[in-house]
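[1] one predicted model, sequence on top.
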Amino acid sequence: MSPPPEQLYETEYEVGQDNIQAMGMDIHNPVFWVSALLILAFVVGTLLVPDQAKEVFDGAKAWSINNFDWLFLAAGNIFVIFCLVLIFLPVGSIRLGGDDATPEFSLMSWFAMLFAAGMGIGLMFWSVAEPVGYYTNWFGTPLGVEPNTPEAEINAMGATMYHWGLHPWAIYAVVGLSLAFFCYNKGLPLTIRSAFYPLVQDKSWGWFGNVIDVIAVLATIFGLATSLGFGAQQAAGGLEYLFGIPSGINTQIAIIVGVTSVAVISVIRGLDGGVKVLSNINMGLALLLLLFVFLTASTMTILKGFLLTSLSYAEVLVPMSKWWGREDGSFMHDWTVFYWAWWIAWSPFVGMFIARVSRGRTVRQFITAVLLVPVAVTIVWMTVFGGTGVEQVKAGVGELAGGIGDYTLSMFQMLDNLPLASVTSFLAICLVLVFFITSSDSGSLVIDSITAGGKLDAPVPQRIFWAVMEGVIAAVLLFVGGASALSALQAASITVGLPFTLVLLAMCVTLYMGLRHEQKYVRGK
């Protein structure tokens, strides 16, 4: 029998009651052990048969994307609409942590952390490559238009914004807001399982909740290790392009070791002295690079491009949200559905980190900052970098005019045609590395919280363990299995996106239930 509505969130469960303290660790049983064993089994199996593992997980990824394209796209649309509606509903005035809660971080530091954890690293690699690749048909053309035409330019900028705009941030917002609300307003642990309490109540603390949290841990650490491994390859390629340093395995491993070492130091320093500082450095470097390109490229063209990008985004928003009657089915599966599966697979990590730093904000402030502000910033970023890349293609200037060879070098190839190319390209590499460090650091805090049963202050050795594990997994897979092992890991992460789509849809329901309960029975409105 269900409890009365006013008593819905009363539970005898205490944060950490299933935890085991040993060797300076405070770990949740069985989430920590099951996650660790599955990670070990996956890594060993992938190392033994990397090509076969890649084939199996690539097949699973393709099956998920090709058969459930409708679910990914429909769910993405639901998440956007749901978040926008919450802004205007009365529940938007609810403050995370209660009416007396105050924000832990300044507005600028808060936003810097949101952006750095969310997708800062991706914007470095894809802001030039995607618009240029779509415009020239190197990656396929969205909505089936003729490449290298004015229509292709409109669709290229619009499709790039579509992939990095409202939909991915809405995915993060649903998870982040759900976890923040149930943790800070209802006193539940900061883990994915807490979002299901309104539906299943105390079953959240049993096997059902354990399964949800284990999947979240696997998706997070595999996604981070994949990004770190591929990122090392990309950063090494940039160093070779700029300075002639061989981009072989030794350089890649050295980059992973360096990134992991700094991430460990940052983890030890904690949120305030670690992630916040790095995120502020990120935003400062990114703003510096943005202003340089804006001032040294065709400034008037870029200014006109802001309007072009915004209108292009609005123009393709509805056509690209459909999964039926598309002339670009291959493009939709290879890019849009792939992206949606990737964002959803990353949502436990990014959403939980956003929740961790958002106490004291109202629901309306939260959604505005997580959903609308990043879209505005991304329009500016994509216009400056992507628009400049497309203009170089149209003018037949530089290497981009010949098409996309190695997408990881697209940013450097664009900068190569502007003044002080060596300086700005080195700045771009530094920015990439700092973004990687921030992701590793924030990811370690997230995994640490889940495997500690939702505790916000788990022991430092535990955080160090997960930060090191991310680097070790990436380095070992890269060294022994190479690109095949990393691709298998990435495919496994994306496959997790399918079941987690259902998890996020359920979160929309439970979050609204929780907000209405807070409005009616706690605030009496």
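    Cool, got the structure. What you see is a predicted model; the values in this text were computed from it and never measured.
[2] CA only for contacts and neighbour counts going forward, please
    Noted.
[3] what helices and strands are in contact with the helix or strand F72 falls within?
    Secondary structure assigned from DSSP states H and E places F72 in helix 69-88. Applying 3 or more Cα pairs under 8 Å, 6 or more residues apart in numbering; DSSP states H and E, one finds that helix 69-88 contacts helix 166-184, helix 299-321, helix 338-356, helix 363-367, helix 482-517.
[4] number of residues surrounding the closest residue to S178 other than its chain neighbours?
    Nearest residue to S178, sequence neighbours excluded (Cα to Cα, 6 or more residues apart in numbering): L511, at 5.5 Å. Here the number of neighbours of L511 (other Cα atoms under 10 Å) works out to 22.
[5] pasting the second one now:
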Amino acid sequence: MSDQTSATGIPEPEGASDIIETDFEIGQHNLEGQLGPFGFDIHNPVFLISSLSIVAFVLYALVAPEQAASFFGWLRPALTSTFDWFFMSAANVFVVFCLFLIVSPWGSVRLGGKEASPDYSYAGWFAMLFAAGMGIGLMFFGVLEPVYHMAISSPLGVPSPFAADGSIIPENVDAAKEMGLAATIYHWGLHPWAIYAVVALALALFSFNKGLPLSIRSAFYPIFGERVWGWTGHVIDTLAVFATLFGLATSLGLGAQQANAGLEHIYGIPNTITVQVILIIGITSIALVSVLRGLDGGVKVLSEINMLIAAVLLLFVLFAGPTVAILGDFVTGLGAYGADLVGLSNPIGRTDDAYRQGWTAFYWAWWISWSPFVGMFIARVSRGRTVREFITCVLLIPSLVCVLWMAVFGGVAIDQVLSDPATSAVKANVIDSYSPELSLFAMLEGLPLSSITSTIGIVLVIVFFVTSSDSGSLVIDTITAGGKVDAPVPQRVFWCTFEGLVAIVLLIGGGLGSLQAMVISTGLPFTIVLLLMCVAIFKGLQTEER
């Protein structure tokens, strides 16, 4: 390898400059291609391959729903029981890699160049990355998960506080409560945000600093060179589209189920697949409007609105519930998370299969499948930050907000369950009958103004739903258009529509299990992509001026 450096700042073989220039023109052509039928930007094979595959999948699930449901029902446990060690080991790598970059000399590298300044304030930046990253998930699992891990899943073998007859075992309460919070925070803390940070940093570095298109393939230039403009890059981007689409479909399905459960709980609207399909259609239509308005006019505005609503609901629950105990749960949960982090991260010699395979492996696959979407979205709004500032903020700030959210919503729910298990609506819906979509509304039922707060909860789920759909459509659109950030409007409409269709057919063809199965099946190969991405980031940072 010579000292010669390409226009991207990445060392290249001697005598390769002419080839680099030619292939860079191919890469730029991907940004400037001509429009095809219906106004689609189909010169890039990624669009044709991914769109036709998704259409075929939708048709299969609609034509043979029973066969699809049977297949999806087999797929999820088969993958999680086989590859749980792989998902957990990879997630550990991402956390260690991010922590290394924070303390490394490359932490001073600025995304966009030494003279770049941030495009958004901290408040706007945090609102967008947080709303896109975990909104619906926090609403769905904020109450459910701490209670479930405390009472049922027994992470690391910590026993349940409930005896077989439903009575409370006092000596088990404190340890089970701490583990319920710690095991939940583990799924919403450093590990998922490290996954997002790796993808976002790679995209920002190679787009803003190296001048490459804003596409997943660009991050692999240090490894594959000019082959990223050929079929190697097409395969990488196509995997990213599949992972993103099914990750989004899972979140949209969860949102539809929870919104429907809330509507039944408050207004008596039947909780059926038909109503959920209508919800997805209606909310996808709203998302289309936001997609057409673009990043600043649509996504940014909605992100700030749902952050405001979420903050209001959080503060209400904090002060309407046992405030002192909740603040204590925040400290206790954070401490227990730190104490048990190594044990929860260890994939070897564990006996808690229900927690490790049923929850952790699924979550890591879900976060990884979301990572192209959230990573690209974070990258687009993070120009001007240093690597150290970027990773610190993306890792720590959202993690602390997630801890607070779980401590408030989960802490109140745990208090309701333990203080009066005989009449607790949370216990009835989480521990006794396991109706996860009702857990939030069951907790709010035990607080004042439950009808109002439950309605606010439904609105918040819907707004998070819209934010995820519109920002996800913009990201998939960018990937399939070869890195364009202003791809044709008909193409944006196509992807936003098909996100809703995929969520609908997966709900019809097996419900929540089918959604989770497709997340894991697409997250598995994309895990390998992310591991290679860490290598590419390190190589890319070595060529940057600090």
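    Perfect, I can see it now. Given the structure is predicted, the values throughout are model-derived calculations rather than measurements.
[6] and the TM-score between them?
    TM-score of the superposed chains, computed with TM-score structural alignment, normalised by the length of the first structure, equals 0.94; 514 aligned residues with a Cα RMSD of 1.8 Å.
[7] just give me the match in the second structure for the residue nearest to S178 of the first structure.
    L511 of the first structure maps onto I537 of the second structure when the alignment is built from TM-score structural alignment.
[8] also V217 of the first structure?
    The equivalent of V217 of the first structure in the second structure is V241 (alignment by TM-score structural alignment).
[9] then F243 of the first structure?
    By TM-score structural alignment, F243 of the first structure lines up with Y267.
[10] from L447 of the second structure, how far out is that match?
    According to Cα to Cα, to the nearest Å, Y267 of the second structure stands 18 Å off from L447 of the second structure.
[11] show me what counts as buried in stretch 372-387 of the first structure.
    Residues of stretch 372-387 of the first structure classed as buried: 372-375, 378-387 (neighbour count, 16 or more other Cα atoms under 10 Å).
[12] over in the second structure, find the residue span that stretch aligns onto.
    Mapping stretch 372-387 of the first structure onto the second structure (TM-score structural alignment) gives residues 396-411.
[13] swap in stretch 320-339 of the first structure?
    Mapping stretch 320-339 of the first structure onto the second structure (TM-score structural alignment) gives residues 344-363.
[14] in that stretch, what counts as buried?
    For stretch 344-363 of the second structure, by 16+ other Cα under 10 Å, it's 344-345, 347, 353, 355-363.
[15] start and end of it, how far apart?
    End-to-end span of stretch 344-363 of the second structure (Cα to Cα): 13 Å.
[16] how far does it sit from the chain's center?
    19 Å (Cα atoms, centre = their mean, to the nearest Å).
[17] residues making contact with it?
    Outside stretch 344-363 of the second structure, the residues that touch it by Cα atoms under 8 Å, 6 or more residues apart in numbering are 77, 80-81, 83-85, 87-89, 92, 149, 153-157, 183, 186-187, 516, 519-520.
[18] rewinding a little: OK, contacts around the match of L511 of the first structure?
    So I537 of the second structure contacts 201-202, 205, 219 (Cα under 8 Å, 6+ apart).
[19] from F94 of the second structure, how far out is it?
    12 Å.
[20] once aligned to the first structure, how far is stretch 280-287 of the second structure on average?
    Superposed on the first structure, stretch 280-287 of the second structure shows a mean distance of 1.4 Å to its aligned residues (mean Cα distance after the TM-score superposition for the first structure).
[21] what range does that stretch cover in the first structure?
    Aligning stretch 280-287 of the second structure against the first structure (TM-score structural alignment) gives residues 256-263.
[22] G189 of the second structure corresponds to which position in the first structure?
    Per TM-score structural alignment, G189 of the second structure is aligned with G165.
[23] how about the contacts made by its match?
    G165 of the first structure makes contacts with 374-375, 378, as judged by Cα under 8 Å, 6+ apart.
[24] kindly report the same for L486 of the first structure.
    226, 229-230, 474, 477-478 are the contacts of L486 of the first structure under Cα under 8 Å, 6+ apart.
[25] if you set the cut-off to 6 Å instead, what comes out?
    Counting by Cα atoms under 6 Å, 6 or more residues apart in numbering, L486 of the first structure touches T226.
[26] and the helices in the stretch 51-200 of the second structure?
    For the stretch 51-200 of the second structure, helices defined by DSSP state H, counting those that start in this stretch occupy the ranges 65-103, 122-141, 144-148, 170-188, 190-204.
[27] relative orientation of the first one and helix 323-345 in degrees?
    Pointing back at helix 65-103 of the second structure there. Angle, helix 65-103 of the second structure to helix 323-345, by axes from the mean of the first three to the mean of the last three Cα atoms, to 10 degrees: 90 degrees.
[28] ok, average deviation of helix 65-103 of the second structure from the first structure?
    Superposing on the first structure and averaging over aligned pairs (mean Cα distance after the TM-score superposition for the first structure), helix 65-103 of the second structure comes out at 2.0 Å.
[29] figure out how far that helix is from the centre of its chain.
    Mean-position distance between helix 65-103 of the second structure and its chain equals 13 Å (Cα atoms, centre = their mean).
[30] and it, what's buried?
    By neighbour count with 16+ other Cα under 10 Å, helix 65-103 of the second structure contains the buried residues 65, 68-69, 72-73, 75-77, 79-80, 83-88, 90-92, 94-95, 97-99, 101-102.
[31] over to the second one?
    Across helix 122-141 of the second structure, burial judged by 16+ other Cα under 10 Å covers 124-141.
[32] counterpart of P461 of the first structure over in the second structure?
    Using TM-score structural alignment, P461 of the first structure pairs with P490 in the second structure.
[33] what's its match in contact with, if anything?
    P490 of the second structure makes contact with G39, according to Cα under 6 Å, 6+ apart.
[34] try 8 Å this time
    By Cα under 8 Å, 6+ apart, the contact set of P490 of the second structure is 38-40.
[35] of those, which are reproduced in the first structure?
    Compared against the first structure with both residues aligned by TM-score structural alignment, their matches' Cα atoms under 8 Å, the contacts of P490 of the second structure retain 39-40.
[36] please spell out the PyMOL selection for the buried subset of the contacts of P490 of the second structure.
    For the buried members of these, the matching PyMOL selection, counting by 16+ other Cα under 10 Å, is:
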select buried, resi 40
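[37] reformat the contacts of P490 of the second structure as CSV; add distance to L460 of the second structure and secondary structure.
    Shown next, in CSV, are those (distance: Cα to Cα, whole Å; DSSP: H, G, I helix; E, B strand; the rest coil):
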residue, distance to L460 of the second structure, secondary structure
F38, 35, helix
G39, 34, helix
F40, 33, coil
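[38] quick one: D213 of the first structure from A452 of the first structure, how far?
    Distance of D213 of the first structure to A452 of the first structure, given as Cα to Cα: 11 Å.
[39] okay, the two: which has more neighbours?
    Using other Cα under 10 Å as the criterion, D213 of the first structure and A452 rank with A452 on top: 29 against 25.
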